[in-house]
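J.: would you be able to build a 3D model of this:
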Amino acid sequence: MTHVDVLIVGAGLSGIGAAHQLQKAFPGRTYKILEARETIGGTWDLFRYPGVRSDSDMHTLGYRFRPWTRSKAIADGPSILEYVRETARDAGIDRHILFGHRVVRAAWSTEDSRWMVESVHGDETVTTTASLLYMCSGYYHYDAGHTPDFPGVDRFEGTVVHPQLWPEDLDYTDKKVVVIGSGATAVTLVPAMTDRAAHVTMLQRSPSYVMALPAEDKIANTLRRILGPERAYFLTRWKNVLVGTFFYQLSRRRPEVAKSMLRKAMVKMLPPGYEVDEHFKPRYQPWDQRLCLVPDGDLFSAIRHGRASVVTDRIREFTPTGIALESGTELDADIVVTATGLRLLAFGGMELSVDGKPVELRKTMAYKGMMLSGVPNFVFTIGYTNASWTLKADLVVEYTIRLLKHLDARGYRQFVPTNEDPTVTERPLMDFQAGYVLRSMDEFPRAGSRSPWQLGMSYAHDVVTLRHGKVEDGAMKFTRGRSRVEAATGT
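T.: Sure thing, here's the model as predicted:
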């Protein structure tokens, strides 16, 4: 049985970033990373569909400590994967990763001041103990995405594929392709598949907000030439944070203005007379769901040149040769891609217990959006829904470092968020209207009606509170406990 000071679960973007900052802050501390898959990268290794890319700019999706130096700010998946792997390799993090270890349960012992974590590796169950358990496993199901039960799908004579399980040998050359969905994956797939497909149709039940951004950030590239990568990266990162925050706040406070801006931009890029309101005017307000980004307006360009089209309708049933719609129209298809969303899964589905008592996630409350009430020495990463994931992931590990230094300075070994305020009422963890969130939020921890029990969505605010706010805030409780050596010897 191996013991480490910190056990990280997940070797994706968050896990590698957490390991990098923790080993720099505490070079004498031991750590391991348990990764269920056989390689580094998480999401960026899992998703292999055509055109896979970031839906945030890389100056904010990239790590704070490692400047993104490529010319494209909206980067393709392989480039992001290489960036993550380079970060791990350059810092020696890859030597600390145990691949093929899927965590199934974790049990905390207050008496021993440690976690006992069980992972499945092949036919074996491997046990690792740790003083701190740090979850970087994301929040969705890696095995399969969400696919509705489409009537008649078994009769379809073509190929049906979900983007999360993209076959390496799928040939769509000269094929008629229908992509079901209107989210980030759909708007990525449609223009990407027009390179070889005969035609690609995006079939959506209802529209999403779509915004075009330049694939290359000219300001960032100019600053890099003048100031060098580090200073340019810092300035560009904050530029993009402030611009993103401005548009988010405008969307929430003046939604009609934001909608008008988005519509005018689309009208300029779509063919004259195009039914913009039918296909690109959602029923919800901007940022009720995440905006879909299209680099250089590639989706609109594909529509303008006749290589792609959008159909807004409901599916009645699949037929042997395509999809029959409620309007009476039938779409011919050789390949149907179900870009219909993700399935959420908290902490990879592992079982949690504290001193022999199972932890019911629905009965816990998330402290600062990164820890659980009543669960000691436990940290998790959930990124922003209105900005880049890594902005929040970086802050989570920075706060964790502050917390660990606080423990060291005062001789503490245990910390646990505790909600003792009866006036704090429960809220959903994420106030977000996306279907994949609404389907699963009841299975996740709850948020509270006020700080520190809220999952903040303002990077600027979190910079202040997580980097500079009080560690001892009344809600976080500390105890000295016994060290592992003391517990083992009974002293």
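J.: alpha carbons only for contacts and neighbour counts from here, please
T.: OK.
J.: which strands and helices sit next to whichever helix in the chain runs longest?
T.: Longest helix in the chain, counting residues (DSSP state H): helix 229-253. Packing partners of helix 229-253 (3 or more Cα pairs under 8 Å, 6 or more residues apart in numbering; DSSP states H and E): helix 58-61, helix 218-227, helix 255-269.
J.: okay, the angle between the longest one and helix 229-253?
T.: Okay, so that is helix 255-269. 120 degrees (axes from the mean of the first three to the mean of the last three Cα atoms, to 10 degrees).
J.: quick one: residues contacting Met476.
T.: Listed by Cα atoms under 8 Å, 6 or more residues apart in numbering, the contact set of Met476 reads Phe415, Val416, Pro417, Thr418.
J.: what is the burial count for the third one?
T.: Residue crowding around Pro417 was assessed by other Cα atoms under 10 Å; the count is 25.
J.: do the first one as well
T.: By the other Cα under 10 Å criterion, the neighbourhood of Phe415 contains 22 residues.
J.: then the second one?
T.: Residue crowding around Val416 was assessed by other Cα under 10 Å; the count is 19.
J.: cool, and the last one?
T.: By the other Cα under 10 Å criterion, the neighbourhood of Thr418 contains 18 residues.
J.: need the contact partners of the longest helix of the chain.
T.: Contact partners of helix 229-253, identified using Cα under 8 Å, 6+ apart, comprise 59-60, 64, 67-69, 219-220, 223-224, 257-259, 285-287, 386-387, 458-459.
J.: now, of the residues you listed, which are buried?
T.: 59-60, 64, 67-69, 220, 223-224, 258-259, 285-287, 386-387, 458-459 (16 or more other Cα atoms under 10 Å).
J.: re the thing from before, adding distance to Tyr31, write the helices and strands packed on helix 229-253 out as a markdown table.
T.: Shown next, in a markdown table, are the helices and strands packed on helix 229-253 (distance: least, Cα to Cα, whole Å):
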| stretch | distance to Tyr31 |
| --- | --- |
| helix 58-61 | 25 |
| helix 218-227 | 35 |
| helix 255-269 | 46 |
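J.: hang on, the earlier thing: closest to Phe300 out of the contacts of Met476?
T.: Pro417 (48.0 Å; Cα to Cα).
J.: from Val375, how far off is the closest one?
T.: Using Cα to Cα, to the nearest Å, one gets 7 Å for the distance from Pro417 to Val375.
J.: now swap in Val241 and tell me
T.: From Val241 to Val375 the distance is 32 Å (Cα to Cα).
J.: what do you get for Val336?
T.: From Val336 to Val375 the distance is 44 Å (Cα to Cα).
J.: one more sequence to fold, the one below, so I can look at both together:
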Amino acid sequence: MATATASADTPRPDIDVAIVGAGLSGIGMAAHMRMKCPGRSFALLERRESIGGTWDLFRYPGVRSDSDMHTLGFEFEPWKHEKTIADGPAILEYLDRIVDERDIRRHIRFGQKVLTADFDSDTALWTVTTQTDDGERSTLTARWFYLASGYYDYDEPYDAQLPGIESFEGEVLHPQFWPEHLDYSGKRIVVVGSGATAVTIVPSMALGDKSAAHVTMLQRTPTWMFSRPAKDGVANFLRKVLPEELAYRITRWKNVAMQDFSFKMARNKPQKVKDALTKRITKSLGKNYDEKAFTPPYDPWDQRLCLVPDDDLFEAMNAGKASIVTDQIDRFTPTGVQLRSGKELKADIVVTATGLTLAMAGKIDVRQDGEPVKFEDRFYYKGCMFSNLPNLAVVFGYLNASWTLRADINSDYVCRVLNRMEETGSQIAVPVLTPQNEAALEEDDIFDFSSGYIQRSKHIMPKNAVGFPWRLNQEYRKDKRQMKESPIDDGLLEFRRVSADETLEPAE
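T.: From the prediction side, this is the model:
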């Protein structure tokens, strides 16, 4: 296929857009390109042998979304299942349908781990080096490099340095590397952690088909939890009386508005939200409610809330199959966990649901004219690109809403930029931030969240300014409006073309 943005006297890339990852973000970008840039070539470079990203990697019991699928799903593809809080297999089914119906699968290159990507200003091309599992390397050139590689390290989860864990004689598991055929029937299980993964695993192992004898969630610090039905009654009613796409759009905006309202309420009136969450949990647990286990030392949405669909965790606790212990680990013993309080938790299996390690740019060695790109020295541009870095875009989803909301608006924006490049005959699009203008920017905390995985990783994250466009926002409705209404030619995003003598010229 001919490359639309290349002139007769500039090198042609192998593909127009190299998309790293075939998870939600990568598939979303591919679908947007099929709809909005049909003349351009692309490839999804996926290190694994199947699509899905997170939803293919994580195989622990009960793995599910903690966002509703009317917002975690794409704006262009209605969610058709009755349950809006979906499990991993249902999400993979949704993605499989998209890649097949939209003719994306043939563009996916499986088993290709991206090692390096270097942008050459003379040719306006990215040279991307990939490697297979058996060590074979290959290169390709692309006009654009789109990072849809997620936000965490696939190879190394966070090591919480649990004291004496090596002395435990039972099985130690991490949710990121769950064994395929684990039999935990009748076993005593301790899940270390109190985040979304732990809150998912505990009821699933306690109440599932292979029910454990007992599951204990061992937490150092409680997490704010909220319960909601796994089925969205309004969504299912609308699907019965309205065309499917219209029902989906209405439900999507309803849920976006509810997410936004809840987050702002938590930030503006935290005590009111605390009281409401506590009242709901107290009602669900009754005499089994323990204030110590459900009262975090921080306000709601200082960290992400944990979803308890259909009260499943509380049901497991009321049935005597699960419990929460709030304490600190003194050390592990051969038979369990010795706590600081003096109590010992006996265990056959320990699950270390202690969190993820963030990774910038999928740990790819990204370079510009041979020089390593230090993302921590760059400012975000419209939550999508980076200052003075040409022809590169990234997806880092919302912390206070569904990841895919960001993926959708970034994909749409990049397609608009690609089309503008074609109109101007340019090969380069770069957000220009001069030293003088950068000095005048007021920096902002990129993530105003106290979560451990966020705080541990701030040193690798790009810079964030107080004012748009040099920032990554956490407000979807505002972002969507700004991205759509602000012109592509905003005076900051420069379009350039490479002439025959390999010098840069401004585009018309």
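J.: so where in structure 2 does the longest helix of structure 1 end up aligned?
T.: On the basis of TM-score structural alignment, helix 229-253 of structure 1 is assigned to residues 244-268 in structure 2.
J.: tell me the buried residues in that stretch?
T.: Applying 16+ other Cα under 10 Å to stretch 244-268 of structure 2 flags 245, 247-249, 251-252, 254-256, 259-260, 262-263, 265-266 as buried.
J.: that one vs structure 1, average offset?
T.: On superposition with structure 1, the mean distance recorded for stretch 244-268 of structure 2 (mean Cα distance after the TM-score superposition for structure 1) is 0.5 Å.
J.: nearest to Lys368 of structure 1 among the helices and strands packed on helix 229-253 of structure 1 would be which one?
T.: Of all these, helix 58-61 comes closest under Cα to Cα, at 20.5 Å.
J.: after the closest one comes which helix or strand?
T.: Following helix 58-61 of structure 1 in sequence order, the next helix or strand is helix 77-90 (DSSP states H and E).
J.: in structure 2, which residues correspond to that following helix?
T.: Going by TM-score structural alignment, helix 77-90 of structure 1 sits over residues 88-101 in structure 2.
J.: average offset between the matching stretch and structure 1?
T.: Its matched residues in structure 1 lie on average 0.8 Å from stretch 88-101 of structure 2 after superposition (mean Cα distance after the TM-score superposition for structure 1).
J.: can you list contacts of that stretch?
T.: The contact list for stretch 88-101 of structure 2, computed with Cα under 8 Å, 6+ apart, reads 24, 27, 51-52, 55-56, 59, 62-65, 77, 79, 104-105.
J.: let's see that with 7 Å instead.
T.: The set of residues external to stretch 88-101 of structure 2 that reach it, using Cα atoms under 7 Å, 6 or more residues apart in numbering, is Gly52, Trp55, Val63, Arg64, Arg105.
J.: in those, which residue is surrounded by the most others?
T.: Going by other Cα under 10 Å, Gly52 tops the contacts of stretch 88-101 of structure 2 with 26 neighbours.
J.: so that one, which of the three states?
T.: For Gly52 of structure 2, the assignment made with DSSP: H, G, I helix; E, B strand; the rest coil gives coil.
J.: how about it: what's its closest non-neighbour residue?
T.: Closest residue in space to Gly52 of structure 2, ignoring its immediate chain neighbours: Gly23 at 4.2 Å, by Cα to Cα, 6 or more residues apart in numbering.
J.: which position in structure 2 pairs with Thr479 of structure 1?
T.: Aligned partner of Thr479 of structure 1 by TM-score structural alignment: Arg496.
J.: against Tyr146 of structure 2, how distant is that match?
T.: Arg496 of structure 2 is 19 Å from Tyr146 of structure 2, by Cα to Cα.
J.: looking at these two, which is more packed in?
T.: Under the criterion of other Cα under 10 Å, the comparison of Arg496 of structure 2 against Tyr146 puts Tyr146 first, with 24 against 21.
J.: is it fair to say the more buried one lies in a strand?
T.: Yes: counting by three-state DSSP, Tyr146 of structure 2 is found in a strand.
J.: quick check: it touching Ala22?
T.: No: assessed by Cα atoms under 7 Å, Tyr146 of structure 2 is found out of contact with Ala22, at 11.5 Å.
J.: quick one: map Ala198 of structure 2 onto structure 1.
T.: Using TM-score structural alignment, Ala198 of structure 2 pairs with Ala186 in structure 1.
J.: how close does the strand or helix carrying its match sit to structure 2?
T.: Secondary structure from DSSP H and E places Ala186 of structure 1 in helix 184-193. Compared with structure 2 after fitting, helix 184-193 of structure 1 deviates on average by 0.3 Å (mean Cα distance after the TM-score superposition for structure 1).
J.: where along structure 1 do the helices fall?
T.: Remark: helices assigned in structure 1 by DSSP H are 13-25, 43-46, 58-61, 77-90, 184-193, 218-227, 229-253, 255-269, 276-280, 298-304, 389-410, 435-438, 459-468, 484-489.
J.: got those as a markdown table, with distance to Glu35 of structure 1 columns?
T.: Converted to a markdown table, those look like this (distance: least, Cα to Cα, whole Å):
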| stretch | distance to Glu35 of structure 1 |
| --- | --- |
| helix 13-25 | 9 |
| helix 43-46 | 12 |
| helix 58-61 | 21 |
| helix 77-90 | 13 |
| helix 184-193 | 25 |
| helix 218-227 | 34 |
| helix 229-253 | 29 |
| helix 255-269 | 40 |
| helix 276-280 | 40 |
| helix 298-304 | 35 |
| helix 389-410 | 18 |
| helix 435-438 | 24 |
| helix 459-468 | 27 |
| helix 484-489 | 25 |
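J.: return the most buried member of those.
T.: Among the helices of structure 1, helix 58-61 has the highest mean neighbour count (mean count of other Cα atoms under 10 Å), at a mean of 26.
J.: mean deviation of that helix from structure 2?
T.: Counting by mean Cα distance after the TM-score superposition for structure 1, helix 58-61 of structure 1 comes out at 0.4 Å.
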